[in-house]
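> Prediction below, plus the sequence it came from.
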Amino acid sequence: MSSAAATRADWTDRILELEVGPVAHGGHCVARSEGRVVFVRHALPGERVLAVVNKDGGGSFCRADAVEVLEPSPWRVPAPCSWARAGGCGGCDFQHADPAAQRSLKSDVLAEQLRRLAGIERRVPVEELPGGALGWRHRVRLAVDDEGRAGLRAHRSHDVLPIADCPLTPPGTLPPVLEHGFDPDTEVEVAVDAHGRVHVGDDGPVVQRAAGREWLLSPGVFWQVHPALPDTLAAVVGEWADAPQGGTAWDLYGGVGLFAAVLAGQVGPDGAVTVVESSRQAVADGRAALADLPQVGWRVGRVERVLGGLGARPDVVVADPPRRGLGRELVDALCGHAPDRVVHVACDPAALARDVALFAERRYRLAELRAFDAFPMTHHFECVALLVRA
C-alpha cells in the first residue's frame, strides 16, 4: 500500500504489529506502519507490540493502544492498577514502566522539546520527590456519572469508570468516598490536608503547610497535588529569585502566595512583592495567610490586563502560568519591564520550551533548569527555569 493510500484509509480497530520507537510528549511512544506515524500508549521504546488503533482522523498519523507485548523492554513492570490498560483510565500513562525509567523517559521528552522548540541542546534529569511512585496524589477530581456514581474518566473519553480505589491516592482515601452518591453529571474534589484529614467537595477549609507557613484554603482553591512539591518549588524559586533587600518582586499567577511568602522574606519590610492572581478566593485566602507581611500587595485580575499597571521595574519576576505557558504577548510585556531575572515555573515542557525561545529573542538566556517528577505514573512533570537578562 502506498503512503498516500495509507493516509486515506481508516485504520480504526485495525491491529498493527509495531516496533516501538522513542517516547513523545503526551504519554505515548512513536511507531511507524506503512508510512504512517502511530502514537501508541501502554508501550515502551524498543518493544515489539500488537496494538489496536482507537483513533484515526485520516491524516498522516493515528493513535493506538498496545494490547499484547511480543518483545518487552527491560524497563517493563506489572502495572499496580488494573485500570492502567487499553480502554482503561486516562490518568496514568506509565504504570507499566519502572519509576526510574519513567523519569528517564520524561527527561528525554524535556530534551526533545528544548531541542525542537528552543534550539537548545540540554539534558536535565527529572528528580524524584519523597514518598515514592504511589500514594502521592493528595488532591483528585472525581467525575460523577448520570446515576450519581463517582469515578475516573476513561482515556480521551467522558465515560466514567466504576473504580473501587486509585493507588495514586493515599491508602484508604477514596473507598469511603466512592461508596456515596453525588449529584449526577457533576464533579467532586477530594483533598487530603496537612493533618491527613480527607475533605470532600465543599468540606473545608483545607489546611496546608509549606515554606514554614500555614494556609487555610477554601474548597476548590489551587494547591499542588504532590505534598512534597510546594516546599521543593519554594526552595528553588527562593534560591534563583535572590531578590535584594529593599527590592521589588512580582509573583504572577501567584495563587495563595506561596512564592510571595519566600520573596517577602528576601526583600524585607522595606521592599515590595506584588501578587497577581485571577481567583478572588485564592487572593482572599492568601491575604489571610500572609497578613503579617505588609510588604506583600495583591492585585486581582488576569496577568495580561494587570501587568501594565504594576509600576516600578521589578528586580525579579516569578511566573507560574497555566499549562499553555506565557506566550509571546506576555513574554514581550515582561521583558519590556526589564527584570534582571525571571523564574519560570512550568507544568508543560512544550510550553516552557516555547517560552524559553521567546525570552531568547528578547536577550534573556536560560541560566538554570531543574525538573521534578511531581506526577509519577503519568507523563506530567514540573520544571523550574531561571532566565537572566543579557
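Arrived safely.
> okay, CA-based contacts and neighbour counts for the rest of this
Will do.
> Assign residue 164 to helix, strand or coil.
Classification of residue 164 using DSSP: H, G, I helix; E, B strand; the rest coil returns coil.
> check which helix or strand covers the residue lying closest to it once chain neighbours are set aside.
Spatially, and ignoring its direct neighbours in sequence, residue 164 is nearest to residue 175 (6.1 Å; Cα to Cα, 6 or more residues apart in numbering). Element membership for residue 175 (DSSP states H and E) is helix 174-178.
> Over to residue 191?
Counting by DSSP H and E, residue 191 is part of strand 187-192.
> Residue 385 is in contact with residue 364, isn't it?
No - Residue 385 is beyond contact range of residue 364, at 11.6 Å (criterion: Cα atoms under 8 Å).
> which residue ranges form the helices in the stretch 51-200 of the chain?
99-118, 174-178 (DSSP state H, counting those that start in this stretch).
> now those as JSON lines including distance to residue 230 and mean neighbour count?
As requested, these are exported to JSON lines (distance: least, Cα to Cα, whole Å; neighbours: other Cα atoms under 10 Å):
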{"stretch": "helix 99-118", "distance to residue 230": "19", "mean neighbour count": "20"}
{"stretch": "helix 174-178", "distance to residue 230": "23", "mean neighbour count": "16"}
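> possible to save those helices as JSON lines with distance to residue 6?
As requested, those are exported to JSON lines (distance: least, Cα to Cα, whole Å):
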{"stretch": "helix 99-118", "distance to residue 6": "27"}
{"stretch": "helix 174-178", "distance to residue 6": "45"}
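> Second structure for comparison follows:
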Amino acid sequence: MSADAGGGWVGRRFEVTVGPVAHGGHCVARHEGRVVFVRHTLPGERVVVEVTEDRQKGFCRADAVEVLEASPDRVERPCPYSGPGRCGGCDWQHVAHEGQLRLKAAVVREQLSRLAGIDLPVVVEALPGGPLRWRSRARFAVERTGEPGLRRHRSHDVVVLDDCPITVEPAARAVLGRRWLDSGAVDVAIDSAGVVTTTTLDRRGRPQETQVLRPGADVPEEPAGRAQRSAGGRDWEVEGTGFWQVHPAAADALVGAVTGFAAVQPGETVLDLYAGAGLFGGALAPGVGAAGRVVCVEYDEAACAAADANLAELPQAEVWQGEVDAAGLTDLLPDVGRPDVVVLDPPRAGAGREVSRVLAGSGARAVVYVACDPASLARDVAAFADAGWRLAQLRAFDCFPMTAHVECVALLVPA
C-alpha cells in the first residue's frame, strides 16, 4: 500500500503530547484526528515528531526528533548507535532502567485487560547484572561490503556497528569490526564456559560455516561437541548457536518460576511442550520421582538430541520429537495418559486457540505457560478462559533490557 493510502505524511514534522505506552516499543499520540505511534519518547513528554511511515488511513509511525518537555525517566543513551533513524535493535535506550520496568508492566497489564478481560497488577522483575552486556546470543546482519551491524527499525538497511553495548563483550568482539564477505548474517553465542560460537548464514538464511573461539585463544577452530549452559544448579548441553535464554540469568529465573507454579508431587505426570533442550522437563523430573513421568515434546531434531543428552540420567524423563499442534496433541494425549501438569514455552506467536483448547481439555490440574509476547499470552489466556480456566498467578521478568520484550510465566488452573 502506498503512502497515499494514508495521509501522505512521510517526512512531515509536528508537535505532540505523548500518551500511553503501547505494545511494540512505542507510545501513542494523536494529531489531526489520527493515531501516531511514536518511538524514542515516553508517556507525558511533549516532543516534535517526524513521520517515518504512513501506509494506513487510521495511523502513522514517527520518531521523536526533538524533546520539548522531558519525562523524569529520560536519560542519555548509553549506546552511540541508538536514536531516531539509527539502529533498531533497542527500544528503550533513552529510558532509565526502573522506568523500563514500569513501561513493560503497563504493556502486560494493558494486553491482559484488552485481549483477555483480566485486570491484574503486574510487576516486572529485574534480573541480576544490569541493562547492558547481557545478550549472550545475537544475529548480526551483513552489508554487501562484508561489514556487520544491525538493521534500522522496520527496514532492511544495515547500520554498521563497531560494538553493541547490550551484547556480551567477547561475543560482540568476535563479530563486529571484522568483514564477513559472501555472508548475509552471522549468528553468535557465548556459553557458560566463555566459548564463543559463530555461524555464518548466506543471503537466504542458510547456515554456512560454524567456528568456535575458546577463552584465551587467538584462532577459531572447528566445533567439537555442544556448548554448555548453566541453570538450576547444573550444566546443560545446547547446540552452539541453538535456542537458549539470551540473558545469562534468565534460565534460572524462569526455572524458579515454573517449578514454583507447577509444584509437582511424586508420581505425577508432566507434559513439557516446545521443550527445546529439556530445561523445564529436566528441572521438574526430580520432583515427580522414580514413580512419575516427564514427557518432553520438541520438533527440532538438534534440540531433541541435546535434550536426550541432558535428560539421560533421569529415567522418568522421555524426549519425543514432534510438532506441537492440535492434531498432534490429540493423538499424543492418549499415549501419555492424563497429565497432571502441562508446561509450554511456545514461540512468539503463542500456542494458539486450538492448542489451548486441547490442553484445557487434557484433564491437567495446572498449565504453566512461559510467554515471550504478552499479546500472544493474553489471547491464549482468553482461549483457556472460554474453556473454563482462569489465570491464577503471573510473574514477569526483564529478560531483554533496553528492548520492549518481556518474559512472563503464567499459572492457569481450571475454574
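Cool, got the structure. Note that the structure is predicted; figures quoted are calculated from it, not measured.
> re earlier: go ahead and confirm the residue nearest to residue 164 of the first structure touches residue 167.
No - here residue 175 of the first structure does not reach residue 167: they are 11.0 Å apart, not a contact under Cα under 8 Å.
> Translate residue 381 of the first structure into the numbering of the second structure.
In the second structure, the residue paired with residue 381 of the first structure is residue 406, using TM-score structural alignment.
> tell me the contacts of that match?
Contact analysis of residue 406 of the second structure by Cα atoms under 8 Å, 6 or more residues apart in numbering lists 104, 372, 373, 374, 396, 397, 398, 399, 400.
> Looking at these, which one is closest to residue 93 of the second structure?
residue 400 (11.9 Å; Cα to Cα).
> on that earlier part again, what residues does the helix holding residue 175 of the first structure touch?
So helix 174-178 of the first structure is contacted by 149, 150, 151, 164, 165, 166, 200 (Cα under 8 Å, 6+ apart).
> Could you report the neighbour count for residue 132 of the first structure?
11 (other Cα atoms under 10 Å).
> Against which helices or strands is the strand holding residue 191 of the first structure packed?
Counting by 3 or more Cα pairs under 8 Å, 6 or more residues apart in numbering; DSSP states H and E, the packing neighbours recorded for strand 187-192 of the first structure are strand 139-144, strand 198-200.
> In the second structure, what range does that strand match?
Mapping strand 187-192 of the first structure onto the second structure (TM-score structural alignment) gives residues 185-190.
> Secondary structure class of residue 307 of the second structure, three-state.
helix.
> That one is in contact with residue 276, isn't it?
Yes - counting by Cα under 8 Å, residue 307 of the second structure touches residue 276, with 7.0 Å between them.
> how close does residue 314 of the second structure get to residue 25 of the second structure?
42 Å (Cα to Cα, to the nearest Å).
> and these two? which has more neighbours close in?
Legend: neighbour count by other Cα under 10 Å for residue 314 of the second structure and residue 25, higher for residue 25 (21 against 16).
> Report the contact partners of that one.
39, 91, 92, 403, 404 are the contacts of residue 25 of the second structure under Cα under 8 Å, 6+ apart.
> how far does stretch 313-331 of the first structure sit from the chain's center?
The chain centroid and the centroid of stretch 313-331 of the first structure are separated by 16 Å under Cα atoms, centre = their mean, to the nearest Å.
> Once you drop chain neighbours, what's closest to the aligned partner of residue 81 of the second structure in the first structure?
Under the alignment (TM-score structural alignment), residue 81 of the second structure pairs with residue 83 of the first structure. Distance criterion Cα to Cα, 6+ apart; nearest residue to residue 83 of the first structure, sequence neighbours excluded, is residue 89 at 5.4 Å.
> Pull the number of nearby residues for residue 90 of the first structure.
Counted with other Cα under 10 Å, residue 90 of the first structure comes out at 18.
> Okay, it and residue 42 of the first structure: tell me how far apart.
Applying Cα to Cα to residue 90 of the first structure and residue 42 of the first structure gives a distance of 11 Å.
> Which residue lies nearest the spatial centre of the first structure?
In the first structure, the centroid-proximal residue (Cα atoms, centre = their mean) is residue 347; its distance is 3.6 Å.
> Now do the same contact list for the equivalent of it over in the second structure.
Aligning on TM-score structural alignment places residue 347 of the first structure opposite residue 372 in the second structure. Residues near residue 372 of the second structure by Cα under 8 Å, 6+ apart: 347, 348, 405, 406, 407, 408.
> wait, isn't residue 105 of the second structure in contact with residue 126?
No - between residue 105 of the second structure and residue 126 there is no contact, the gap being 11.5 Å when judged by Cα under 8 Å.
> three-state assignment of the equivalent of residue 282 of the first structure over in the second structure?
Alignment note (TM-score structural alignment): residue 282 of the first structure maps to residue 303 of the second structure. Secondary structure state of residue 303 of the second structure, per three-state DSSP, is helix.
> Residue 181 of the second structure: neighbour count?
If you count neighbours by other Cα under 10 Å, residue 181 of the second structure ends up with 15.
> What distance do you get for it to residue 347 of the second structure?
31 Å.
> got it, and residue 145 of the second structure?
Taken as Cα to Cα, the span from residue 145 of the second structure to residue 347 of the second structure is 33 Å.
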